[in-house]
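Enquirer: need a 3D model of the following:
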Amino acid sequence: MHMAAQHPTAAVLLCEVVMEILSWIPAKPVTRLKLVCKSWNSIISHPHFVKLHLHRSPKNAIVLSTLTPPFPNKEEKQSLVLSSVESFIQNPSSTVDAQENRHSLHLQDWVLDSCNGLVCVARLLFHPNNDITDICFRLLNPLTGFISENSPCLRVNVNNVFGFGYDESSDSYKVVTFIRDSSGTVTAQVYSFRGSSWKTINSFPAFPYCVEANGQFIGGSLNWLGVRNPHGDDYHWAAVTLDMLMIVSFDLKSDTHKQILLPKGINEIPRQEPTLGVWGNRLYLLYDYKNTHFIAWQMKEFGDENSWTQLLKISFHHLGVETLFPEFIFENGNIFMLRGRHCFEEVFYDRRDNSVKRTNILANNCYFIAFDYVESLVQPC
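Expert: Below you'll find the predicted structure:
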């Protein structure tokens, strides 16, 4: 007796049920399930499944650390290290020292940022004139092993600012930087990894950007702290006033920019340049106040200047430091990682219980920088 052929409708329903179940499984085991059978491999590899899985993946559960030797030589390499947020906070030194989940990079590589499980890596080619460099970018997915082709090289000043993000309207990942020519005109240079060349966007405000941090990606835009009306490319922080500061927000869909005002409650210029941060779809402004307190503002609704809320103000005395530099935000804006006076001293402040944890991160005498990261199956075309 021959078994009746499966009805097409039943086959489609079975496929949808399998997709629904698989979409809730973490990324790493899902990649192994591609080996179960051809139909599962087809389901897991389908772009619709990849997007559904990313949407349902736990957000902000992974920290991506980059380790850079302080005195590079041919024997040493940079590394990417992935770890859970919990293990990183509990024991950051041993976490970044661990060999598992480590990925090697070239010494000339520089990690720009991470978005949707993709890491944007820049390759720097310096000229004899150390103020100029050629730079190209590629994407990699540490989970799947995907590596994109390099972007075309772009000649930039070493003080350029960069940003990396995702344009949902075109399903494309983009890199943005700003270039000022000899006449003082500023243009945005945009590269889409779906394209083949850099695109020039004119009519940008001719002022420099704080170069200590990359553009922060949120709400389909990249955001930098900018300084109005300085003379030339450079500026002296001691001469900057509050009315000169704003956030410049670049929309990746429309290639346009707007300016976002800082919180109205800031009544004097910070002693050091503020830091922008993003966690859980919220924008943060972090800075020190009179070298005695650490202050954090949160924009509850991105783009709404009236939604700025002062999240915390904590004294350096309570933190046990004399000076600090904001670095990273965890746990939906509840835990702040701050770098103390010494480059290997990290301070974790948990505002939920007002607790402070200080630790020295030696990491084999390597410098490290932390990024938000989520494991995904994304492999852009």
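
Enquirer: going forward, measure contacts between C-alpha atoms and count neighbours the same way
Expert: Noted.

Enquirer: does anything pack onto the helix ranked longest in the chain? Which helices or strands?
Expert: In the chain, taking DSSP state H as the definition, the longest helix is helix 8-22. Using 3 or more CA pairs under 8 Å, 6 or more residues apart in numbering; DSSP states H and E, the elements in contact with helix 8-22 are helix 38-45.

Enquirer: now the helix it packs on: buried residues?
Expert: By 16 or more other CA atoms under 10 Å, the buried positions in helix 38-45 come out as 40-41, 43-45.

Enquirer: could you export these as CSV, including distance to residue 259?
Expert: Listed next are the buried residues of helix 38-45 as CSV, based on distance: CA to CA, whole Å:
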residue, distance to residue 259
40, 47
41, 46
43, 43
44, 41
45, 40
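
Enquirer: all strands of the stretch 101-250 of the chain, in order?
Expert: Using DSSP state E, counting those that start in this stretch, the strands of the stretch 101-250 of the chain run over residues 102-105, 109-115, 118-126, 132-141, 146-147, 154-157, 162-167, 172-180, 186-192, 198-204, 216-218, 221-227, 245-251.

Enquirer: now the fourth one, how far from the centre of its chain.
Expert: Looking back up the chat, that one is strand 132-141. In terms of CA atoms, centre = their mean, to the nearest Å, the centre of strand 132-141 is set 15 Å apart from its chain centre.

Enquirer: next one: the second one
Expert: For strand 109-115, the separation from the chain centroid amounts to 7 Å (computed by CA atoms, centre = their mean).

Enquirer: what angle separates that strand from strand 172-180?
Expert: Counting by axes from the mean of the first three to the mean of the last three CA atoms, to 10 degrees, strand 109-115 lies at 120 degrees to strand 172-180.

Enquirer: one more, please, to line up against the first structure:
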Amino acid sequence: MQDCSFTAEYQEHSFSFWNPATRTKSEALLSFRNYAKEKNNCKFAFGYDNSTDTYKMVLLCLKRDGELIATTVKVFTLGDNVWRDIDCFPVELVYHRSLMFARDKVYLNNSINWVVRHRYYCHLKNLTVEKFVIISLDMRTETYTQLLLPRCCDEELTGAATLSVLMDCLCLSYDFNKTHFVIWQMKEFGVEESWTQLIKISFPILLKDFKSQEFNNDSLFLCPRLMPLCFSKDGDTLIFAINLLDQAILYNLKNNRATRIKSTNKIWWSAAKGYVESLVSTS
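Expert: Got it, this is the predicted structure:
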């Protein structure tokens, strides 16, 4: 659980660790100050080190310098209660709107994974899958691995690629040419050859119940932005979050039909995360 307070000089982020399974919550025992003069954009990630049964927080500080982004990475281990500097990302990043705003990280297989645009392709104007790379941070060793995205095509992306976890597999999704939404699945984590195209759905089917003007008040994305959340147990239905408050999409793979669903709970579906029960203490 995160809280944030503001002064003219800095933002102070504080956290508590909450375990719904044990109904326990730690005190607000860690904080980080982001000073305005440093002009950093801070992104936080939560993970679990199964080698020590320990929760960890990862802080990624992004500082834009023209088209390039400098990174600083810190780790907080529950029990140590201090922020530690670790190596920064192993690639230089190029600024892309989604890198600063989108939920581009997932936890899987004892690692936190980000999809980022790297400098090697920054001179190319059109945005294709090959211009992104997945950076995987191992929670045990606190070292990085780079994973390539599917290399089977040169499809042009309308927005950035997004990561999710579906059926316990790392998945990559993106908007192809404003006509289709595509999901790739890495069937064996860390094995680039195991990428398999899972779904390719036309937008007229997914968004048949929506009108374009509904997205005009979205300050970050002025168009529909989809995020796959989870499959049903039988694998027939996929839930998509969308960048509209209290709304999501149910897509049935068997009949290729999508249904718009609304909630009155005032929640952002796009902020939803997968939860695995654990009895590890948060104190």
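
Enquirer: TM-score for this pair?
Expert: Here the TM-score for the pair of chains, by TM-score structural alignment, normalised by the length of structure 2, is 0.77; 254 aligned residues with a CA RMSD of 3.0 Å.

Enquirer: show me the contact partners of the next helix or strand after the longest helix of structure 1.
Expert: Counting by DSSP states H and E, the next helix or strand C-terminal to helix 8-22 of structure 1 is helix 27-33. For helix 27-33 of structure 1, the surrounding residues in contact (CA atoms under 8 Å, 6 or more residues apart in numbering) are 22, 40-41, 44, 53, 57, 143-144, 375-377.

Enquirer: could you dump the residues you listed to TSV with distance to residue 341 of structure 1?
Expert: Formatted as TSV, these follow (distance: CA to CA, whole Å):
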residue	distance to residue 341 of structure 1
22	47
40	52
41	51
44	47
53	42
57	37
143	35
144	38
375	33
376	36
377	39
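
Enquirer: in structure 1, what stretch matches stretch 154-172 of structure 2?
Expert: Under TM-score structural alignment, the alignment places stretch 154-172 of structure 2 onto residues 267-285 of structure 1.

Enquirer: in the matching stretch, which residues are buried?
Expert: So, applying 16+ other CA under 10 Å, buried residues of stretch 267-285 of structure 1: 269-270, 273-279, 282-285.

Enquirer: those residues: which two are farthest apart?
Expert: Of all pairs drawn from those, the greatest distance, 24.3 Å, lies between 269 and 279 (CA to CA).

Enquirer: residue contacts, the residue nearest the centre of structure 1?
Expert: Note on structure 1: the residue nearest the mean C-alpha position is residue 113, at 3.8 Å, using CA atoms, centre = their mean. For residue 113 of structure 1, the contacting residues are 119-121, 163-164, 214, 371, by CA under 8 Å, 6+ apart.

Enquirer: specify, as a residue range, where stretch 82-101 of structure 1 falls in structure 2.
Expert: Under the alignment (TM-score structural alignment), stretch 82-101 of structure 1 falls on nothing in structure 2.

Enquirer: burial count for the corresponding residue of structure 2 for residue 193 of structure 1?
Expert: In structure 2, the residue matched to residue 193 of structure 1 (TM-score structural alignment) is residue 78. Residue 78 of structure 2: 20 surrounding residues under other CA atoms under 10 Å.

Enquirer: what about residue 78 of structure 2, distance to residue 208 of structure 2?
Expert: From residue 78 of structure 2 across to residue 208 of structure 2, the span is 46 Å (CA to CA, to the nearest Å).

Enquirer: now residue 245 of structure 2
Expert: On the measure of CA to CA, residue 245 of structure 2 and residue 208 of structure 2 end up 18 Å apart.

Enquirer: look at those two and report which has more neighbours.
Expert: More crowded of residue 245 of structure 2 and residue 208, by other CA under 10 Å: residue 245, with 17 against 12.

Enquirer: wait, is residue 241 of structure 2 part of a strand?
Expert: Yes. Looking at residue 241 of structure 2 with DSSP: H, G, I helix; E, B strand; the rest coil, it is inside a strand.

Enquirer: what's the burial count for it?
Expert: 22.

Enquirer: and if you look at residue 170 of structure 1?
Expert: For residue 170 of structure 1, the count of nearby residues is 11 (other CA under 10 Å).

Enquirer: counterpart of it in structure 2?
Expert: Using TM-score structural alignment, the partner of residue 170 of structure 1 in structure 2 is residue 52.

Enquirer: may I have the secondary structure class of the closest residue to its match other than its chain neighbours?
Expert: Leaving aside its chain neighbours, residue 52 of structure 2 sits nearest to residue 140 (7.9 Å; criterion: CA to CA, 6 or more residues apart in numbering). Taking three-state DSSP as the rule, one finds residue 140 of structure 2 in the coil state.

Enquirer: and residue 140 of structure 2, how far is that from residue 152 of structure 2?
Expert: From residue 140 of structure 2 to residue 152 of structure 2 the distance is 32 Å (CA to CA).

Enquirer: strands along the stretch 101-250 of structure 2, start to end?
Expert: 105-108, 111-117, 132-138, 144-148, 162-166, 169-176, 180-186, 195-202, 226-231, 237-242, 247-252.

Enquirer: let's have those in CSV, adding distance to residue 33 of structure 2.
Expert: Output for those, formatted as CSV (distance: least, CA to CA, whole Å):
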stretch, distance to residue 33 of structure 2
strand 105-108, 22
strand 111-117, 22
strand 132-138, 23
strand 144-148, 25
strand 162-166, 28
strand 169-176, 32
strand 180-186, 37
strand 195-202, 39
strand 226-231, 30
strand 237-242, 31
strand 247-252, 34
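
Enquirer: residue 339 is in contact with residue 349 of structure 1, correct?
Expert: No. Using CA atoms under 8 Å as the test, residue 349 of structure 1 is too far from residue 339 to be in contact (11.1 Å).

Enquirer: residue in structure 2 matching residue 309 of structure 1?
Expert: By TM-score structural alignment, residue 309 of structure 1 lines up with residue 196.

Enquirer: can you pull the contacts of the closest residue to residue 126 of structure 2 other than its chain neighbours?
Expert: Nearest non-adjacent residue to residue 126 of structure 2, counting by CA to CA, 6+ apart: residue 156, 6.8 Å away. Contact partners of residue 156 of structure 2, counting by CA under 8 Å, 6+ apart, are 126-129, 176-177.

Enquirer: what does residue 103 of structure 1 give?
Expert: 79-81, 142.

Enquirer: cool, and residue 162 of structure 1?
Expert: 112, 175-178, 214-215 are the contacts of residue 162 of structure 1 under CA under 8 Å, 6+ apart.

Enquirer: ok, and these in structure 2?
Expert: Retained contacts for the contacts of residue 162 of structure 1 in structure 2, judged by both residues aligned by TM-score structural alignment, their matches' CA atoms under 8 Å, are 175-178.
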